[in-house]
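Engineer: Could you look at this predicted model? Sequence included:
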Amino acid sequence: MSQSYEFYTERADAAAAAAKQATLDNVRDRELRAEKTWRDLAKQARAVSVQRAKTEAEKAAARAAESSV
């Protein structure tokens, strides 16, 4: 199942909020690690989305070039 940039960002924001509310150091650290992981996943999802759009555009251009021949 592929998750979206928005999903990962929401999870990162939730982890950041939980870290701010944490009173225990280990809980705060865990939430900060979770936030970093979610943000990394969001960044990766965005990169995949951009690459997918680029590939789609290249394929569309190739099909257009072939059909005009």
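Structural biologist: The structure has been received and is ready for your questions.
Engineer: CA atoms for contacts and neighbours, from now on please.
Structural biologist: Noted.
Engineer: Quick one: distance of the lengthiest helix in the chain to the chain centre.
Structural biologist: Using DSSP state H, we find that the single longest helix of the chain is helix 25-67. Offset of helix 25-67 from its chain centre (C-alpha atoms, centre = their mean, to the nearest Å): 5 Å.
Engineer: helices or strands next to that helix in the packing?
Structural biologist: helix 5-21 (3 or more C-alpha pairs under 8 Å, 6 or more residues apart in numbering; DSSP states H and E).
Engineer: How far off centre is the helix it packs on?
Structural biologist: How far helix 5-21 lies from its chain's middle: 12 Å, per C-alpha atoms, centre = their mean.
Engineer: Alongside the first one, take a look at this:
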Amino acid sequence: MNDNPDFYRTRAEEEQANADAATLDNVRDRCERAAKAWATMADRAERTQTMRLTREAATRESVAAARSAQSIGSAGSADLHADLRKATAD
């Protein structure tokens, strides 16, 4: 199923147009319920996209921080090894 809020909004608008054009009460009611359902799905898809983008940004930040910490740790380790070589050479 499509997870694009714009798709859902378009479908909601189409169903509302169908409801506005309907001459039978039951058809109008059905189209209005469908329009409401499509609008709800659009809202849900927007929330999902927002949460996904937030989660992905947080993941990128934590990966960057871990890599930074790892490179700092590697640099510190290299300095420690150089100090040890100096100490044992004397």
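Structural biologist: Perfect, thanks for sending it. Being a predicted model, the structure only gives us computed values, none of them experimental.
Engineer: Just give the TM-score of the two.
Structural biologist: For these two chains in superposition, a TM-score of 0.96 is obtained (TM-score structural alignment, normalised by the length of the first structure); 69 aligned residues with a C-alpha RMSD of 0.8 Å.
Engineer: picking up where we left off before, average gap between the longest helix of the first structure and the second structure?
Structural biologist: Its aligned residues in the second structure lie a mean 0.3 Å from helix 25-67 of the first structure after superposition (mean C-alpha distance after the TM-score superposition for the first structure).
Engineer: Contact partners for the residue lying closest to residue 18 of the first structure once chain neighbours are set aside?
Structural biologist: Closest residue to residue 18 of the first structure apart from its sequence neighbours, by C-alpha to C-alpha, 6 or more residues apart in numbering: residue 31 at 6.5 Å. Taking C-alpha atoms under 8 Å, 6 or more residues apart in numbering, we find residue 31 of the first structure in contact with 15, 16, 18, 19.
Engineer: Residue 21 of the second structure too?
Structural biologist: residue 28.
Engineer: Now do it against residue 31 of the second structure, distance only.
Structural biologist: 10 Å (C-alpha to C-alpha, to the nearest Å).
Engineer: and if you look at residue 55 of the second structure?
Structural biologist: From residue 55 of the second structure over to residue 31 of the second structure (counting by C-alpha to C-alpha), the distance is 36 Å.
Engineer: repeat for residue 86 of the second structure
Structural biologist: In terms of C-alpha to C-alpha, residue 86 of the second structure sits 82 Å off from residue 31 of the second structure.
Engineer: what's the answer for residue 9 of the second structure, then?
Structural biologist: Taking C-alpha to C-alpha, one finds residue 9 of the second structure at 14 Å from residue 31 of the second structure.
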